[in-house]
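>>> Pasting the sequence and the predicted coordinates here, then a few questions.
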Amino acid sequence: MSGNIVTPSSRTRTTRTTRTTCTTCTPSRAARGLGLKRGEFDLAVHLGHIRTVPDEGGGGRRVPRAEVDRLCAGEGFPETLRKRVETVGTREGAGLLDVSVGRFTRLARLGVVVPVKFYLNRYRAVVWLYLAEELQQFAADENNASLLSGRTPPGLREQLKEGLDVRARNWRVRHLGFLRRQSAGHPWAQAAAVASLLDPARLAEIVQDPYERTHLSRFLPKPMAYGAPDSPTAQVAERILRAADPDEIAWYRADLEQAVSAARAAQPAPRPAPASAPALGTTRPQRPPAAPGAPHQHPPFVERRRPRGLLGRLCRRNA
């Protein structure tokens, strides 16, 4: 009999994948349909403007076609969507706030304005990007007027002199929100979102059970790559991707412990089945003891074949 045999399980899997493909599309296709560059599309997903779903076929995330239709039918499309993901650097951001570049940098270091993205330039310097829409809203709020003009309050000036810079910390908080949205409420994925902000050594210290740690690692989000592993560029990015300050680490530690406890209660980590003891009557068979007075039985004699030829004649001569 020739041909491919389709089992019920493979037929079900194929049907499910086909149905998912018909109702969803890849991120690249969705970006083209929405008139966005891929970076703009990824940021829109990051901010929760575009809903994605996991691929039932085991691939990456996909975009429901109904979501694309909803966005296309929105008022002011596509300009409205593009404005929501427009980013600016420090110089452009200072222009939106009508302040000097130095003042804008101080506001960012103090956490008054929060970056949404970053990248490393060819000099391995960190370039922070901010949402233009957020900066415009900040400038329009009259309560922020004192921060945009006049002298910086003495307390804030002292913090800046001591080296305060919460840009990376605020970015991590924002990134954690994105990872939690992507987890779709799965308890172990929720815990993995927090775990991704801690270095592996710290994670092993917090989650000491090896089976829980292994299960947790299956849900860790794919790490963002910046240069070759262990390269200077990757090391700079690592300092942004991982929590560093003791108080921040303590906060994430408590958050992770609580998340793992909730995941353990909802869905315990898989463990190997315990080794079962042999059942009664299944012990290894032994030779029955000889009856009293019976002659001892030796193993059956096996005649050894003598070598032939010259070697055989020498053996018989020496016997």
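That came through, no problem. Numbering: from 1, shown residues only.

>>> C-alpha from now on. contacts and neighbour counts both.
Fine.

>>> Show me what counts as buried in the longest strand belonging to the chain.
Longest strand of the chain, by residue count under DSSP state E: strand 126-131. By neighbour count on 16 or more other Cα atoms under 10 Å, the buried set for strand 126-131 is 126, 128-131.

>>> Can you lay out these as JSON lines showing distance to Pro8?
Output for the buried residues of strand 126-131, formatted as JSON lines (distance: Cα to Cα, whole Å):
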{"residue": "Val126", "distance to Pro8": "53"}
{"residue": "Trp128", "distance to Pro8": "52"}
{"residue": "Leu129", "distance to Pro8": "51"}
{"residue": "Tyr130", "distance to Pro8": "51"}
{"residue": "Leu131", "distance to Pro8": "50"}
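
>>> residues contacting the most centrally placed residue in the chain?
Centroid-nearest residue in the chain: Pro221, 1.1 Å away (criterion: Cα atoms, centre = their mean). Residues near Pro221 by Cα atoms under 8 Å, 6 or more residues apart in numbering: 179, 192-193, 196.

>>> if we take those, which one ends up nearest to Pro288?
Relative to Pro288, the closest of the contacts of Pro221 is Ala192; by Cα to Cα it sits at 59.9 Å.

>>> ok, the closest one - contacts?
So Ala192 contacts 216-217, 219-221 (Cα under 8 Å, 6+ apart).

>>> Let's see if you can find the most crowded of the residues you listed.
With neighbours taken as other Cα atoms under 10 Å, the top of these is Leu216, carrying 22 neighbours.

>>> The longest helix seen in the chain: what's the following helix or strand?
Longest helix of the chain, by residue count under DSSP state H: helix 246-266. Sequence-wise, the next helix or strand downstream of helix 246-266 (DSSP states H and E) is helix 309-318.

>>> helices or strands next to that next one in the packing?
Using 3 or more Cα pairs under 8 Å, 6 or more residues apart in numbering; DSSP states H and E, no helix or strand is in contact with helix 309-318.

>>> Strands of the stretch 1-150 of the chain, start to end?
24-25, 53-54, 61-64, 87-88, 117-120, 126-131 (DSSP state E, counting those that start in this stretch).

>>> what about versus this one:
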Amino acid sequence: MSGKSVTHEATPTAGRVAGDREPSVAPSRAARELGLKRAEFDIAVRLGRVRTVPDDGGGGRRVPRAEIERVRAGEGFPGTLRAAVRTVGTTEGAALMDVTKARFTRLARLGLLVPAKFYLNRYRAVVWLYLADDLRRFAAEERNTPLLKGRMPEGLRDQLTEGLDLRARNWRGRHLESLLREAHDPWARAAAVASMLTADDVAQTVRDPYERSHLGRFRPAVPSHGSPGSPAAEIAERLVTATGPDETGRLRAELARAVETAREHRPVPRPVLWGRSSSAEGARTSLGQSPGPGAPGGDGHGSPTVTTPAEAGHRPPAAPWTAPGASPVHAPGSRCRPPVPGGPPGTAGPAASPAPGGGGTRPGAATATGRGTRTFPRSARPAPARGSVTYRALNSPSWTTETSRRPSTS
């Protein structure tokens, strides 16, 4: 060897090169590149400040690389973006508007302040969060000054006395707007509206079961709070579902219009029946039903009944055909019942089957009860031979372990 060492210039790794060429990235990576926390990034997506696209592989939403560059090129980035997605609670919001916490809560219950998100604390109490920009704009408007200072108008006080609380309803409206903004398919838009209704309301509005099943494919996920089935998850489910006849009626009417639009755009796929005929009788025969009198196949001289391959694979073989009025032919060793003497044609007698040694019948054997059908009664367990030894595993140790012994045969 010459003793000379050869050095190579460092080059970017293949993973980094492949990552830079990706047309879209995951939400967690997009949040890091935009300098946001994951909760702040989710709010930015709901507000429409960051656009997302569905993943081609069905893995959720992704952020295009061009969208990240557009947001980063905005004026005042990243300060303006962080200020736009900043959320505050009741205490900080009241200080921001220079009002008491009690007045801030009353304004929110009246629907004048719209929540941006919520979470459940350790006592399972709902904590509402509001956008700081919305609170600043509300306090800056002169027409809202009487609501911030002085006595609350009498009409609003009466509504609060009756228990009015529009915080959940206003949040559902904002959440529905974000779902409709992300939906790029008419059926997805209809499913977003259906996610705000109960299953009974959806069934009463959309009568077709195939359309309801198709809506379930596009149904957006409910904001997760706790494990499925937990009390926290049930509280979150109630907050997402519409309450009140006026809100429910409005959403049902909107759902009906959305389904009608989606139906015109693309009808839902339906199962295709094997051997389906263009006539009503052909549809009945495709289901294995007998056609009516005078229909093809109904008098025994038309086309046979069409069955599906699954039905044909599980249907037992039919009995041999006999002419009307003639005695059925029994092959040697056949297990079909002989006809009843003096009975009508086609009436089978008692079950009979040849014994193993020939001659006589064996009780409990398989018999034919009709054309092509057989019954197999449960046979009795054979008694053990005299003098043989039987083992019972119930409540007895296994002889395969080291700590047990094999049962004695004596």
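Thanks, I have it. What you are looking at is a predicted structure, and each value in this text was computed from that prediction instead of being measured.

>>> Send over the TM-score of the superposed chains.
After superposition, the two chains reach a TM-score (TM-score structural alignment, normalised by the length of the first structure) of 0.81; 286 aligned residues with a Cα RMSD of 3.1 Å.

>>> circling back: so for Pro274 of the first structure, which of the strands of the stretch 1-150 of the first structure sits nearest?
Nearest to Pro274 of the first structure, of the strands of the stretch 1-150 of the first structure and by Cα to Cα, is strand 53-54 at 33.8 Å.

>>> The closest one vs the second structure, mean deviation?
Superposed on the second structure, strand 53-54 of the first structure shows a mean distance of 0.8 Å to its aligned residues (mean Cα distance after the TM-score superposition for the first structure).

>>> one step back: quick check, nearest of the buried residues of strand 126-131 of the first structure to Leu280 of the first structure?
Val126 (69.0 Å).

>>> for that closest one, what are its contacts?
Contacts of Val126 of the first structure by Cα under 8 Å, 6+ apart are 118-120.

>>> Now a PyMOL select for only the buried ones of those residues.
A single PyMOL command selects the buried members of the contacts of Val126 of the first structure (16+ other Cα under 10 Å):
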select buried, resi 118+120
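
>>> tell me which of the contacts of Val126 of the first structure are still there in the second structure?
When you map the contacts of Val126 of the first structure onto the second structure and apply both residues aligned by TM-score structural alignment, their matches' Cα atoms under 8 Å, the shared contacts are 118-120.

>>> Would you mind measuring from Ala277 of the first structure to Pro270 of the first structure?
Computed as Cα to Cα, to the nearest Å, the Ala277 of the first structure to Pro270 of the first structure distance reads 21 Å.

>>> more neighbours, these two?
Using other Cα under 10 Å, the more surrounded residue of Ala277 of the first structure and Pro270 is Pro270, with 10 against 6.

>>> how about the helices in the stretch 51-200 of the second structure?
65-72, 79-84, 90-97, 101-109, 132-140, 145-148, 154-161, 167-182, 186-194, 199-205 (DSSP state H, counting those that start in this stretch).

>>> ranking those helices by burial, who's on top?
Most buried of these by mean neighbour count (mean count of other Cα atoms under 10 Å) is helix 186-194; its value is a mean of 25.

>>> mean offset of that one relative to the first structure (after superposition)
Helix 186-194 of the second structure sits 0.6 Å off on average (mean Cα distance after the TM-score superposition for the first structure).

>>> isn't Ala233 of the second structure right next to Gly226, touching?
Yes. Ala233 of the second structure is in contact with Gly226 according to Cα atoms under 8 Å; the separation is 5.4 Å.

>>> excluding its backbone neighbours, what's nearest the aligned residue in the first structure for Pro64 of the second structure?
Under the alignment (TM-score structural alignment), Pro64 of the second structure pairs with Pro64 of the first structure. Spatial nearest neighbour of Pro64 of the first structure, chain neighbours left out: Thr24 (4.1 Å); criterion: Cα to Cα, 6 or more residues apart in numbering.

>>> buried stuff in stretch 232-241 of the first structure?
So for stretch 232-241 of the first structure, counting by 16+ other Cα under 10 Å, buried means 233-238, 240-241.

>>> I'd like to know which of those is nearest to Gly155 of the first structure.
Ile240 (25.9 Å).

>>> how close does the closest one sit to Gly89 of the first structure?
Plainly put, Ile240 of the first structure is 17 Å away from Gly89 of the first structure if you go by Cα to Cα.

>>> likewise Arg62 of the first structure?
30 Å.

>>> Those two - which one has more neighbours?
Arg62 (22 against 17).

>>> Isn't that one up against Ser28?
No. At 9.4 Å, Arg62 of the first structure does not count as touching Ser28 under the criterion of Cα under 8 Å.

>>> Report the aligned residue range of the second structure for the longest strand of the first structure.
So strand 126-131 of the first structure sits over residues 126-131 in the second structure, by TM-score structural alignment.

>>> and Val25 of the second structure, how many neighbours does it have?
Val25 of the second structure, neighbours per other Cα under 10 Å, totals 19.

>>> what sits against it?
Counted by Cα under 8 Å, 6+ apart, Val25 of the second structure has contacts 62-65.

>>> quick one: the helix or strand Tyr211 of the first structure falls within to helix 246-266, angle?
In this assignment (DSSP H and E), Tyr211 of the first structure forms part of helix 210-217. Orientation of helix 210-217 of the first structure against helix 246-266 (axes from the mean of the first three to the mean of the last three Cα atoms, to 10 degrees) gives an angle of 100 degrees.

>>> What's the separation between Arg189 of the second structure and Glu254 of the second structure?
10 Å.

>>> In contact with the nearest residue to Arg61 of the second structure once chain neighbours are set aside, which residues?
In space, Arg61 of the second structure comes closest to Pro54 once its chain neighbours are excluded; the distance is 4.6 Å by Cα to Cα, 6+ apart. When contacts are counted by Cα under 8 Å, 6+ apart, Pro54 of the second structure touches 60-62.

>>> Would you work out how far apart the start and end of stretch 125-135 of the second structure are?
Stretch 125-135 of the second structure: ends 23 Å apart by Cα to Cα.
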